[in-house]
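Enquirer: can you look at this prediction? I've put the sequence above it.
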Amino acid sequence: MPRPNHSERTRSQIVEAAVALIDAEGLEALSTRRLAAELGVRGPTLYHYFADKNSLLEAVRDRIATEIWTGVETRLADIESGDWERILRGYVDGALSAMARHPRAIGLMALGAATRQSTLRGYETMLGRLTECGWPLGLAWQIFLSAENLMLSAALEAGQPEFAPPPEQTAELPLLRALAGELAADPSLDDGYETGLDALIAGIGVTLGAYRNPGTRAPH
């Protein structure tokens, strides 16, 4: 019996179908049986391309990671070297825009070691841009991780419903009752992402100032 043709096109189709299924119904909906049904093939066919479900999930991670870093590099392309604030904002905005297209895959992307080549190349790009700003490598890494953690938190929160507790639940909670009224009048108050990013940028500016002026102590 001839060996099956393991074409990259077919492998890519499987990964795209898996991403679409996760986007539509969540990670728990993904199984080899369900995916095979979506593709109109027999379950064992998938094992010609992926040894098991874990290897399929790794391919899904790589697919989404590539999308994330492509978006980030597009945002960074027109930012001048040394402009660390715009570089960090470009990273967070670009990565968050990509993750917003896959809100049900956020947990998947946050799990596991960062060994995907697309992710490692992205890290290399960010470290390069930040060390160009004059920061030592270790500090650049810590600052990048802070921005990445904020991005993942914001991506996770973006998929949650707005905070709007029923009046009967806040009858004896005056601050939350007042907050609910303010949120109803101005829904943008329920988005802490911009405030968090502004605070992160401001704190990094203080840290950078302390690094460049050793007589000034950075906050801990």
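Expert: Great, that's in hand. Residues are numbered from 1 along each chain as shown.
Enquirer: only C-alpha atoms from now on, for both contacts and neighbour counts.
Expert: Fine.
Enquirer: where is the longest helix in the chain?
Expert: Identified as the longest helix of the chain according to DSSP state H is helix 53-76.
Enquirer: who does that one touch, helix- and strand-wise?
Expert: helix 8-25, helix 84-100, helix 106-110, helix 117-131 (3 or more CA pairs under 8 Å, 6 or more residues apart in numbering; DSSP states H and E).
Enquirer: repeat the analysis, applying 6 Å as the threshold.
Expert: If you count contacts as 3 or more CA pairs under 6 Å, 6 or more residues apart in numbering; DSSP states H and E, helix 53-76 packs onto helix 84-100.
Enquirer: tell me the gap between the helix it packs on and the middle of its chain.
Expert: Remark: helix 84-100 is offset 9 Å from the chain centroid, using CA atoms, centre = their mean, to the nearest Å.
Enquirer: structure B:
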Amino acid sequence: MIPRTDADELTEQPRIPLSRRRVLRAAVRLADRDGLDSLTMRRLAQEVGVEAMSLYHHVANKDAVFDGLVEVVLGEIMAAVEEVEAPSPDEDWQGALRARILAAREVLLRHRWAPRVLETRASTSPIFIAHVDHIVALLRAGGFSYELAHRALHVLGSRALGFTQELFQPDDAQSTDAAAAAMMEQMAEQFPNLVGMLADAVHDDPDGTLGFCDDQFEFEFALDLILEGLERRRTAGS
């Protein structure tokens, strides 16, 4: 047996104990790198370097992992929203809310799979409820009645978290340009107006998207329309 030396002890890396936080962070990393569909318990176990059975001490099943993903992403959103530089809502509620929503969107641009998970789980999360409470507080500081704040939440919808659910979205929102062109060619005769509009709207999006026709310009354009309309209602007292 070769005796251990002081150098061996110095270079040996301590084993990081498995925890729920470590498992969820690995799940986020795996989804970021390989997509949400790659996230299985077996792949997740490989990501953290353990047997799959070891995961069940920290997450009960895949649904629990997805709940945890929402927890992690919403936590990042809350941190981003709290740290963003924004005007005081009692002086400029539109600027304050706009800055916070765009900060939330920046988080989702790092985790492009997140909208798929948030759409099914966010509303039951205490962190999501806290996020909505902050938005209501901001609107109230900006002069909104509770009634108009309620309506504003309905109008904002998923934009409050930095993404939109589009009216028209192909089954594969990440389809290639060739596939999109083929789809439009097939639809052209039956739906000429829609295809003409989509063909006109095709453009390069170097920053990527969070969904079909949800690039940064379109997102901000729609958000500004909403904020301007709400301001008109606020000043009209309705």
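Expert: That came in fine, so what should we check first? The shown structure was predicted, so the numbers you read here are calculated from the model rather than taken from an experiment.
Enquirer: if we can go back for a sec, now the angle between helix 117-131 and the longest helix of structure 1, please.
Expert: Relative orientation of helix 53-76 of structure 1 and helix 117-131, computed by axes from the mean of the first three to the mean of the last three CA atoms, to 10 degrees: 30 degrees.
Enquirer: which residues are in contact with helix 53-76 of structure 1?
Expert: For helix 53-76 of structure 1, contacts defined as CA atoms under 6 Å, 6 or more residues apart in numbering pick out Val15, Phe50, Gly90, Tyr91, Gly94, Ala95, Ala98, Ser118, Gly122.
Enquirer: can I get the residues you listed in a markdown table including distance to Phe144 of structure 1 and neighbour count?
Expert: Shown next, in a markdown table, are the contacts of helix 53-76 of structure 1 (distance: CA to CA, whole Å; neighbours: other CA atoms under 10 Å):
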| residue | distance to Phe144 of structure 1 | neighbour count |
| --- | --- | --- |
| Val15 | 29 | 21 |
| Phe50 | 33 | 16 |
| Gly90 | 12 | 21 |
| Tyr91 | 9 | 26 |
| Gly94 | 14 | 22 |
| Ala95 | 12 | 24 |
| Ala98 | 18 | 20 |
| Ser118 | 16 | 20 |
| Gly122 | 11 | 20 |
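Enquirer: and the residues you listed, which two are the farthest apart?
Expert: Farthest pair in those (CA to CA) is Phe50 and Gly90. Separation: 34.7 Å.
Enquirer: trace Arg233 of structure 2 over to structure 1, please.
Expert: Superposed on structure 1 with TM-score structural alignment, Arg233 of structure 2 falls opposite Thr207.
Enquirer: what about its match, which SS state?
Expert: helix (DSSP: H, G, I helix; E, B strand; the rest coil).
Enquirer: any idea how far it is from Ser12 of structure 1?
Expert: Using CA to CA, to the nearest Å, Thr207 of structure 1 is found at 44 Å from Ser12 of structure 1.
Enquirer: how near is the equivalent of Val72 of structure 1 over in structure 2 to Asn61 of structure 2?
Expert: When structure 2 is aligned by TM-score structural alignment, Val72 of structure 1 is paired with Val81. According to CA to CA, Val81 of structure 2 stands 30 Å off from Asn61 of structure 2.
Enquirer: repeat that for Arg100 of structure 2.
Expert: 33 Å.
Enquirer: before we move on, what about Val50 of structure 2?
Expert: Distance from Val50 of structure 2 to Asn61 of structure 2, by CA to CA: 16 Å.
Enquirer: and what of His111 of structure 2?
Expert: 21 Å.
Enquirer: more crowded one of those two?
Expert: Per other CA atoms under 10 Å, whichever of His111 of structure 2 and Asn61 has more neighbours is His111, with 19 against 13.
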